[in-house]
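J.: Structure, please.
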Amino acid sequence: MLMILEIAIGLLCMATALALRPWRMLQGPLLTPALAAVVLLPMLWLLPQFLPNGLPVQFSGACLLVLALGWPLAVPVLAVVALVVWGLGPSDGYAALTQWVWVGLLPATLALGLGALIRRWLPSNIFVYTLGRGFLGTALVVFLAGALFEWTHHQVDGVALEQALVARWLMAWGDAFLTGMFAAIGVAFAPKYLATWSDERYLRG
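T.: Now for the predicted structure:
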């Protein structure tokens, strides 16, 4: 049942993203962060497969990809990352599908929704972007995605669900720190690599 749900989520997200023709964005500077994600993210996603059994230490990177590439382009890039993980790692295709959905697609989609709410209800300035979307927003959506995964998949022997949720909360802050840091660096030095950044909106809005 979970496999059918994950396949449905993956197909729905991919169909929606491809309908928006995100490959057009690769003709500009976004090709660089897209290629960087394909090279670097698989190494981080492969890490849990080589750790001792227990709660996996998992870095998502999906929220940073949404800030850098936009959701429509982030979805197929995350699919490529999952395929690379499947090809290089010892786990099977279902594990790669699960990772793509719960570590990639769900945080990315939640980040898209939270970003829309932030743009609608909060002032348009640099601090709201870097702290709201980059730092605090990432912590929230990565934790929510991790919590949903634990509620549906929790099978770690000797670890209570409450303890797993605490671990997910702590791990979400690692994602938040890196995303917020790279978002701030991008705004300051390379805004062309952030598809969701706009000088008109956040500096003059």
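J.: make it CA atoms for all contacts and neighbour counts henceforth
T.: OK.
J.: mind listing the helices for this protein?
T.: Ranges of helices within the chain are 2-19, 31-46, 62-69, 71-88, 93-99, 106-121, 126-127, 137-153, 161-189, 199-202, based on DSSP state H.
J.: One more, please, to line up against the first structure:
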Amino acid sequence: MFLEATIALLALVTAIFLQPWRLLASQRPLVHESHGKPSALWTPLLAALVVLPWAWALPTLHHMPLQLQWSGACLVLLTLGWPLAVPVLLAVGLIAGLVSPGLGWADALGLAVWQGVVPATLALLLGWLMRRLITTRAFTGARIFVYVLGRGFLGTALCIFLAGTLSQSAGHMLPGVGEQLSLVARWLMAWGDAVITGMLCAVFVAFKPEWLATWSDDLYLPKP
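T.: Reported below is the predicted structural model:
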């Protein structure tokens, strides 16, 4: 529990230092938007606080041979940005501990860290690498696919699996599953997370780009 508490505290302090509430004060203008509107990020923020706690608490609410887990952290990262995603994901872990009688506070903290903060941080680092890639002269592909497929789909699978592997190394095993089979299960569950995140990411890019704090028209839809 000490490791999880340290990670959560460091991430929260760093996020607060970056003043995430500024994203909620006013909408960051995109090419097709006007200035001064209330932030559209309130919608994905409230959706995360309502939906994710139940998804995280589901394995303890229903006894299953394999505790299927859905993180949603990469989607929260893409919609809210890392400084705002960290306190939201920690709050999701807290709410999950409240709604599930079978989920102790230590387990809730572990969920908030290994299913929330860690994959969101990995997704942040992956996004930074992808932005560096597409801004080089050697890159000639369609940038929008780098965002939707790279960050939304393939990147989510990779980050969720790496976070699950790190949590297993820290002693968080899937109940009733051997060590090697746990890695296989985490890999398969990571792809389920990736399909949902990639699908919603594509929908948001097409219809609600203002719900994606990490999206930029200038970066991913450059003028010819």
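J.: Quick TM-score on the pair, please.
T.: TM-score for the superposed chains, counting by TM-score structural alignment, normalised by the length of the first structure: 0.94, backed by 203 aligned residues with a CA RMSD of 1.5 Å.
J.: just the helices of the first structure: most buried one?
T.: Highest mean neighbour count of the helices of the first structure: helix 62-69, a mean of 27 (counted as mean count of other CA atoms under 10 Å).
J.: can you tell me what part of the second structure that helix aligns to?
T.: Mapped onto the second structure using TM-score structural alignment, helix 62-69 of the first structure covers residues 73-80.
J.: and if you look at stretch 161-174 of the first structure?
T.: Against the second structure, stretch 161-174 of the first structure falls on residues 179-192 (TM-score structural alignment).
J.: Same question for stretch 30-38 of the first structure.
T.: Taking TM-score structural alignment, stretch 30-38 of the first structure hits residues 41-49 over in the second structure.
J.: Other residues contacting that stretch?
T.: 23-24, 27, 76, 79-80, 88, 91-92, 210-213 (CA atoms under 8 Å, 6 or more residues apart in numbering).
J.: Name the nearest residue to the equivalent of Ala184 of the first structure over in the second structure, ignoring sequence neighbours.
T.: Alignment note: Ala184 of the first structure maps to Ala202 in the second structure; criterion TM-score structural alignment. Of all residues not flanking Ala202 of the second structure in the chain, Val148 sits nearest, at 5.8 Å (CA to CA, 6 or more residues apart in numbering).
J.: Next, the contact list for the one you found, please.
T.: 198, 201-202.
J.: show me the contacts for Ala85 of the second structure.
T.: So Ala85 of the second structure contacts 73, 76-77, 120 (CA under 8 Å, 6+ apart).
J.: next one: Gly152 of the second structure
T.: Contacts of Gly152 of the second structure by CA under 8 Å, 6+ apart are 74-75, 78, 194, 197-199, 201-202.
J.: so what corresponds to it in the first structure?
T.: Using TM-score structural alignment as the criterion, the counterpart of Gly152 of the second structure in the first structure is Gly134.
J.: Roughly how far does that match sit from Ile126 of the first structure?
T.: The spacing between Gly134 of the first structure and Ile126 of the first structure, counted by CA to CA, to the nearest Å, is 11 Å.
J.: before we move on, what about Gly28 of the first structure?
T.: On the measure of CA to CA, Gly28 of the first structure and Ile126 of the first structure end up 23 Å apart.
J.: same check, this time on Pro56 of the first structure
T.: In terms of CA to CA, Pro56 of the first structure sits 34 Å off from Ile126 of the first structure.
J.: same check, this time on Glu200 of the first structure
T.: In terms of CA to CA, Glu200 of the first structure sits 11 Å off from Ile126 of the first structure.
J.: thinking again about what came up before, ok, which pair from the contacts of Ala85 of the second structure is furthest apart?
T.: Val76 and Ala120 (7.7 Å; CA to CA).
J.: That concludes my questions; thank you for your assistance.
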